[in-house]
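1. The following comprises the amino acid sequence and a computationally predicted model.
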Amino acid sequence: MSDEQNNEQGSGSVLGKSKRKPLLIGLAVGVAAIGLLYFAYDTFIGSRSVSTDNAYVGGDNAQVTPLTSGRVVEVLVTDTQPVRKGQLLFRIEDSDQRIALAQAEAELAAAQRRYGQSLAQNRALGASADASEAQINSAKASVASAEATLTKARTDFARRQALVGSGAVSGDELTTARQQLVSAQASASEARAMLAQMQAAAVSARRQEDAAVALTKGTSDTTAPEIRQAQAKLDQAKLDLERTIVRAPIDGVIAKRAIQVGQKVQAGGVAMTVVPVGHLFVDANFKETQLGKVRPGQSATLKSDFYGGDVVYHGKVIGFAGGTGSAFSLIPAQNATGNWIKVVQRLPVRIELDPKELQAHPLRIGLSMDAEIELTDAD
């Protein structure tokens, strides 16, 4: 190779090195500028909010469960049908409930009659006790009369017995006086026995009255225990009859209708579900690294894949789930292994939606949402 060729190659390498240096400097400046822009965005713009597309519409469904058993005779709604609170959903055959109601009405009437009979019996026992006590006074008078007769008979007998020796009283008169004394003693004993019997009968009659009155004391024809029991059975029968007509517990849309006409349903079985489309929320699953500044009360904006970006919903954070999704899964993650790899977890954040916006643009449970929370709002 000639000296001229060597000089040309040397000048070319020097020229290449002189061009490479400005390029490297420009590249470094560009990378630094990009890093600075990202830092500025993250500090002044990105740090003001957190967002996720892992969010879904949820709601507190109302399960319609009949509270009485029977055969379904009419179903007035079907899946996807909107209903209002109190609207008739289906009816259950009510023949058994009507029979039970008639029986309960009859039992209440019988209980009221028995109570009235008890009151009448109480009055009768009271009158009987009063009559027994009145007879006591008559018996006392008889005892007093018998004792007076006995006293006279004793006096007459003693007087005649004293005169027997003088001959002023004959033996027949003394015998008669003795017989009168014995008769007066017997009459007095009989009167006293009759008095004791009358007193015992009066006490027994009064105690019978007290025992009968104790069953109704402090009660009326509405508060007596047996009447209240019969009334409660009647109220239950009326309630069971009313429960054969099942109405919507809330406003919403029918979902999962599980009954047909002619089917026998059991009390407590789920017949259908009512979804409250006017009171929905969003569970947004944020990464744990995003939640350091998220607080309840912060505002949020949401977009639904159902309507696209043209419809924006507004809501606010109302709380956090009690654990991550993996913590409540059927098979929780077991990280105590030698090949453990750390995975960023997600925690559901519940966002309440504006009912007016839901009314204007209805959503359904399970739809996907994009959620963004403003971190600059006050807690």
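-> Nice, thanks for sending it over.

2. Every contact and neighbour count from this point should use C-alpha atoms.
-> Noted.

3. Going by contacts, tell me the helices and strands next to the top helix by length along the chain.
-> As assigned by DSSP state H, the longest helix anywhere in the chain is helix 95-163. If you count contacts as 3 or more C-alpha pairs under 8 Å, 6 or more residues apart in numbering; DSSP states H and E, helix 95-163 packs onto helix 171-214, helix 225-242.

4. Measure how that helix sits relative to helix 225-242, angle-wise.
-> 170 degrees (axes from the mean of the first three to the mean of the last three C-alpha atoms, to 10 degrees).

5. Relative to the whole chain's centre, how far out is helix 95-163?
-> Relative to its chain's centre, helix 95-163 lies at 52 Å (C-alpha atoms, centre = their mean, to the nearest Å).

6. quick one, longest strand in this structure?
-> In the chain, assigned by DSSP state E, the strand with the most residues is strand 308-320.

7. Please give the element, helix or strand, for N54.
-> Taking DSSP states H and E as the criterion, N54 maps to strand 49-59.

8. Which elements pack onto whatever helix or strand comes next after that strand?
-> Remark: after strand 49-59, the chain's next helix or strand is strand 62-64, criterion DSSP H and E. The elements that strand 62-64 packs onto, with contact taken as 3+ C-alpha pairs under 8 Å, 6+ apart, are strand 272-275.

9. Give the other helices and strands that the strand it packs on contacts.
-> So strand 272-275, by 3+ C-alpha pairs under 8 Å, 6+ apart, packs with strand 62-64, strand 252-255.

10. hold the first one in mind and look at this next one:
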Amino acid sequence: MTSKTPASASPEQAKPSRSPQLLLALAIVLLLVALGIWYATRMGAESTDDAYVEGNIVQVTSQVSGTVTVINGDNTDYVAAHSPLVTLNPVDAEIQFERAKSNLARAVRQARTQYYQVQQLEAEVSQRKNDVRKAQDDVRRRNQLASSGAVSREEISHAEEVLKNAVAGLEGTQHALAVRLAMVDNTTLRTHPDVLVAASNLRDAYIALHRTQISSPVSGLITKRSVQVGQRINPGVALMSVVPVDQVWVNANFKESQIEDLRIGQPVELRADAYSRDTVFHGTIVGLDAGTGSAFSLMPAQNATGNWIKVTQRVPVRIALDAKEVERHPLRLGLSMRVSVDTSDQTGAVLNTTRPTRPAYSTSIFDNELKDANQVVEQVISANEDRGRNNQRVNL
């Protein structure tokens, strides 16, 4: 019986396949290249995920007490600056305003009366002086005729009594004039003390009436509304808040080991968890805080103990955002951000050393309060003054 020998294998079949080894080597090379590129790009940059959107939360408060009658906005509503938000019952303020107007008008008229009285007493003083001169002439003439016996001693005595009465009348009138002058000397009608007091009271009443209409100090979204219709409110109590959505920035909390190369003015790329990774915000470092977050906490950590454990501290870094990008992709307070800072340029300052040249934030809703009140005062004074006679300064 003959046995069959198997055919010898071909050289291609006997040679082991090297495809898996080549693929593995290629993958390792690609990984090393990717790591090299990543390392090269990460050099000169610092990044953190501990970053959040922050902004101003403007509280709307009342400057006067009153009862709420109207609320013109609710949470999530947009409101423009100077728009009325809350209206208080104005009845009491209107009554006080009308009373103050009447008091100012009366003060102006009383001041006019005092100026008239001064003029009247000045005329009486002139008259009394004439009476004194006449009485003196009578006494002198009678004394000259007394030697010839043409005038009796009784008549001379009578003339002397008339002179004494004239002098006494002059002194009394001069004292009365001094009393009146004490009320108006070195003043005009508009600078009279009684008029100034009444004018100040009218300004107070007008401003109190004006403040029964509570307006928004800034433009933004309403949030945290707590006021209700019919509620009695007191000055300083927060009624609601307005968040200006165009005034937002990012606070990035970098580790203390990361801040060595951070400088003011360095460019920043940011991504928000609220948007896709394709949405990139651009910003600039505008300042590094004066301390770590724990240093300004309500209860700072006390590390002078035996059980001390080192905790990595973080320093808040403020980043200003591109306003146009924020307008296209609005941000809300508290949103998480991923931040990457390009630290290749380190010529900027580490800390701010320049003083602000203008206010960081301001509102103009109160600018015209006093101006409008002054206009009301001017109207009342003009309606009750005698411009032809009472604006002359009276000197003692």
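-> Structure received. Just so you know, these numbers come straight off a predicted model, no measurement behind them.

11. TM-score for this pair?
-> Here the superposed chains carry a TM-score of 0.78, computed using TM-score structural alignment, normalised by the length of structure 1; 316 aligned residues with a C-alpha RMSD of 2.1 Å.

12. Check the mean deviation of the strand holding N54 of structure 1 from structure 2.
-> For strand 49-59 of structure 1, the mean deviation from structure 2 after alignment is 0.7 Å (mean C-alpha distance after the TM-score superposition for structure 1).

13. That strand maps to which residues in structure 2?
-> With TM-score structural alignment applied, strand 49-59 of structure 1 matches the range 45-55 in structure 2.

14. What lies in contact with the matching stretch?
-> 243-245, 247-254, 258, 331-344 (C-alpha atoms under 8 Å, 6 or more residues apart in numbering).

15. related to what we said a few turns ago, can you redo the helices and strands packed on helix 95-163 of structure 1 as TSV, where the extra columns are mean neighbour count and distance to L89 of structure 1?
-> TSV is the format used below for those (neighbours: other C-alpha atoms under 10 Å; distance: least, C-alpha to C-alpha, whole Å):
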stretch	mean neighbour count	distance to L89 of structure 1
helix 171-214	17	51
helix 225-242	18	13
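
16. Of all the ones you listed, which one is nearest K264 of structure 1?
-> Ranking those by proximity to K264 of structure 1 (C-alpha to C-alpha) places helix 225-242 first, at 15.9 Å.

17. so where is that closest one in structure 2?
-> Helix 225-242 of structure 1 covers residues 193-210 of structure 2 once aligned (TM-score structural alignment).

18. Next, the mean deviation of the matching stretch compared to structure 1.
-> Averaged out, stretch 193-210 of structure 2 is 1.2 Å away (mean C-alpha distance after the TM-score superposition for structure 1).

19. ditto for stretch 110-127 of structure 2
-> Averaged out, stretch 110-127 of structure 2 is 0.8 Å away (mean C-alpha distance after the TM-score superposition for structure 1).

20. List the buried residues in that stretch.
-> For stretch 110-127 of structure 2, the neighbour count (16 or more other C-alpha atoms under 10 Å) marks 111-112, 114-115, 117-119, 121-122, 124-125, 127 as buried.

21. Read off where it ends up in structure 1.
-> Under TM-score structural alignment, stretch 110-127 of structure 2 corresponds to residues 114-131 of structure 1.

22. before we move on, what about stretch 64-84 of structure 2?
-> Aligned using TM-score structural alignment, stretch 64-84 of structure 2 spans residues 68-88 in structure 1.

23. Pull the residues that contact that stretch.
-> Stretch 68-88 of structure 1 is contacted from outside by 89-94, 240, 243-257, 259-268, using C-alpha under 8 Å, 6+ apart.

24. Aligned to S241 of structure 2, what sits in structure 1?
-> By TM-score structural alignment, S241 of structure 2 lines up with T273.

25. Just list the residues touching that match, thanks.
-> 61-64, 254-257.

26. Leaving out chain neighbours, which residue sits closest to it?
-> In space, and not counting its chain neighbours, T273 of structure 1 is closest to Q63: 4.5 Å by C-alpha to C-alpha, 6 or more residues apart in numbering.
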